[in-house]
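K.L.:
Sequence and computational prediction follow.
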Amino acid sequence: MTNPASDHSVSCRDYVGRFAPSPTGPLHFGSLVAALGSCLDARHAGGRWLLRMEDVDAPRCVPGAADTILLQLEALGFEWDGELLWQSRRERHYHAALTRLRDKSAVYPCACTRREMADSALARDGSRRYPGTCRSGLPAGREARAWRLRTQPGVLRFVDLLQGEVSEDLERDVGDFVLLRADGLFAYQLAVVVDDAEQGVTHVVRGADLLDSTLRQIYLQQQLDYPTPQYLHLPVATNMQGEKLSKQTLARALDVTAPARTLAGALRFLGQPLPADWADASLAELWRWAIAHWDRARIPRMRAVAWPEG
């Protein structure tokens, strides 16, 4: 049996990867792990690596954060292909996808509030499972607040290139999920699916914190007749208390004053080898080494890894 963690089945010229940060603050060590893993996987395969700014959730975006992220990536030696894509400038594409789903009755309007769903069961990713209140039509006297995708019964499966097989019955475990929110903003699930398809992304390499939402994206791809990329979910970096490094857990912004040292730390986290003289190597030399020696089989096959240097 082929080891899924070391199978590069797409030819070099066909590989398209991407890194898609949300500008809610500067990049931290956990962000670097995702950026580096996705970039090295693409470059080792001889493929393209795209950069997308996922700023569709405007209330969460911090002014100036996108510029800071770009400066951090450049200081660390990242180079991306093509133009930077901004989700906030792509509303018409998301509207078009939602219209296609409406035309095939795959979505429906929903009047439910968060308070009304407060007692609903939790899905694996911590979101509330929708009980189907508006599935057969809006209650009398209520107006639509959001649009939901209609799920179907049955177990969906995919094989993650690192984490192995993942399965879920979306209708039972998640329920119909939101594509257009009550505040008029498009949900992450729709935006990311449309963007990956329209950018021709073949491989999604990202943190395992998004593993539990992947089957929703695959189901949505199927409803829109989009191809499904291959997925590889890297272990998430946590602090020593087991909390994911994030703005909420006060993760430090990346130190870009010593870029080679910062990059070396992320390579160690991903289980990748370092040259014996890496401390004396230039940033460009370290990048060339990392691309040439990238090995999926060395990545820890875990969802999370505590990292004191984070």
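P.N.:
All right, it came through fine. Keep in mind that what you see is a predicted model, and the values were worked out from it rather than measured. Residues are numbered from 1 along each chain as shown.
K.L.:
from here on, contacts and neighbour counts on C-alpha atoms
P.N.:
Fine.
K.L.:
Surely residue 287 is within a strand?
P.N.:
No - under the criterion used here (DSSP: H, G, I helix; E, B strand; the rest coil), residue 287 is helix, not part of a strand.
K.L.:
Pull the number of nearby residues for it.
P.N.:
19 (other C-alpha atoms under 10 Å).
K.L.:
Quick check: it vs residue 182, distance?
P.N.:
44 Å (C-alpha to C-alpha, to the nearest Å).
K.L.:
for residue 72, same thing?
P.N.:
34 Å.
K.L.:
here comes the other one, which I'd like you to weigh against the first:
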Amino acid sequence: MSPSTVVTRFAPSPTGFLHLGHAMSALFAWRIARAAGGRFLLRLEDIDRSRCRPEYAEAILEDLAWLGLDWDGAVRVQSEHFDEYRIVLDRLAARGLLYPCFCTRAEIAREVSAIGNAPHGIDGPLYPGTCRALDQGTRARRIASGEPYALRLDMARALAAVPSPLFAEEEGEPPFAIDPAPLFGDVVLARKDTPASYHLCVTHDDAVQGVTLVTRAVDLKPAIHLHRLLQALMGWPVPRWRHHALLRGPDGKRLAKRDRALTLRALRAAGRSPAEVRAMAGFPDEA
């Protein structure tokens, strides 16, 4: 593959049927790749084993093919690669960049409430760092006792381990410095019920698959800050990013999987053609 080859990807989670918003994201990435003579990849992000279903994974492939999309190479299924994500976690842990967090969500909520004016990130109040100061002996004893824990990135140590400032590039815009600390704090990279987080898996997979242009909806733009940090920590290639607007329903709210009437399955059953659905997703066929 030429270094200049454009490689995009569409990476849905098989937790429900695809809707028009998914169609918009898939068509956005697919058309960029095809217009550039590049490659379009398909990945199933099924790390949440409690919510993902084989029937949804099968439906994704069927719905995309019906929509007129094709993809290059085999479909990458994240649940088949937990051993790879474990290696990444081990490498970060060996550098002292991870620590076990034994706090439950309820305990974190109580501590945040006690703080009062706690700092907030993109997903709500930032973790207050309760377990960051635990000594190694205490950590080892609690792990040995079978107490459940998550693995958090020590954000301060991680930022100290990479060149500063780090930059990312939104396509068509000047590079900008990343600042993940106020957005994510000591973010969770693995849990007992999810062996690796979305952020770790997606960044690893983009590197492994040679993705050169990450395309996704604008609401995920803040994730660039954390993903760029992980790329620097692991020595992974740095892609460019391009974001598209959110597709919204008649009520003005962004589409979600609960919007059953706008799933590709429902539209297909209602007699809509692939061309009509592509147009509804914002990609009418060229005359």
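P.N.:
Nice, I can see it. Quantities reported herein were computed from a predicted structural model and do not represent experimental measurements.
K.L.:
Post the TM-score for the overlay when you can.
P.N.:
Here the superposed chains carry a TM-score of 0.82, computed using TM-score structural alignment, normalised by the length of structure 2; 262 aligned residues with a C-alpha RMSD of 2.6 Å.
K.L.:
circling back to that earlier point, tell me which of residue 72 and residue 182 of structure 1 has more neighbours.
P.N.:
Shown here are residue 72 of structure 1 and residue 182; by other C-alpha under 10 Å, residue 72 has more neighbours (22 against 17).
K.L.:
Show the contacting residues for the aligned partner of that one in structure 2.
P.N.:
Aligned against structure 2 by TM-score structural alignment, residue 72 of structure 1 finds its counterpart in residue 63. Residues near residue 63 of structure 2 by C-alpha atoms under 8 Å, 6 or more residues apart in numbering: 18, 264, 265.
K.L.:
do the same with residue 225 of structure 1
P.N.:
Taking C-alpha under 8 Å, 6+ apart, one finds nothing in contact with residue 225 of structure 1.
K.L.:
What helix or strand is it located in?
P.N.:
Following DSSP states H and E, one finds residue 225 of structure 1 outside all helices and strands.
K.L.:
Aligned counterpart of it in structure 2, please.
P.N.:
Match for residue 225 of structure 1 (TM-score structural alignment): residue 235.
K.L.:
how close does that match get to residue 18 of structure 2?
P.N.:
34 Å.
K.L.:
which SS class is residue 158 of structure 1?
P.N.:
strand.
K.L.:
What's the match for it in structure 2?
P.N.:
In structure 2, the residue paired with residue 158 of structure 1 according to TM-score structural alignment is residue 168.
K.L.:
likewise residue 198 of structure 1?
P.N.:
Using TM-score structural alignment, residue 198 of structure 1 sits opposite residue 208 in structure 2.
K.L.:
Now for its match, how many residues are close by?
P.N.:
Neighbour tally, residue 208 of structure 2, other C-alpha under 10 Å: 11.
K.L.:
give the contact list for the alignment partner in structure 1 of residue 12 of structure 2.
P.N.:
Aligning on TM-score structural alignment places residue 12 of structure 2 opposite residue 21 in structure 1. Neighbour list for residue 21 of structure 1: 31, 52, 53, 54 [criterion: C-alpha under 8 Å, 6+ apart].
K.L.:
Tabulate these (a markdown table), appending neighbour count.
P.N.:
As requested, the contacts of residue 21 of structure 1 are arranged in a markdown table below (neighbours: other C-alpha atoms under 10 Å):
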| residue | neighbour count |
| --- | --- |
| 31 | 24 |
| 52 | 20 |
| 53 | 18 |
| 54 | 23 |
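K.L.:
Can you lay out these as a markdown table showing distance to residue 110 of structure 1 and secondary structure?
P.N.:
As requested, these are exported to a markdown table (distance: C-alpha to C-alpha, whole Å; DSSP: H, G, I helix; E, B strand; the rest coil):
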| residue | distance to residue 110 of structure 1 | secondary structure |
| --- | --- | --- |
| 31 | 34 | helix |
| 52 | 30 | strand |
| 53 | 29 | strand |
| 54 | 25 | coil |
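K.L.:
Name the nearest of those relative to residue 91 of structure 1.
P.N.:
Of all the contacts of residue 21 of structure 1, the one with the least separation from residue 91 of structure 1 (C-alpha to C-alpha) is residue 54, at 12.2 Å.
K.L.:
Just tell me what the closest one corresponds to in structure 2.
P.N.:
In structure 2, residue 54 of structure 1 lands on residue 45 (TM-score structural alignment).
K.L.:
ok, now which ones touch that match?
P.N.:
By C-alpha under 8 Å, 6+ apart, the neighbours of residue 45 of structure 2 are 11, 12, 13, 14, 77, 78, 79.
K.L.:
With adjacent residues omitted, what lies nearest to it?
P.N.:
residue 13 (4.7 Å; C-alpha to C-alpha, 6 or more residues apart in numbering).
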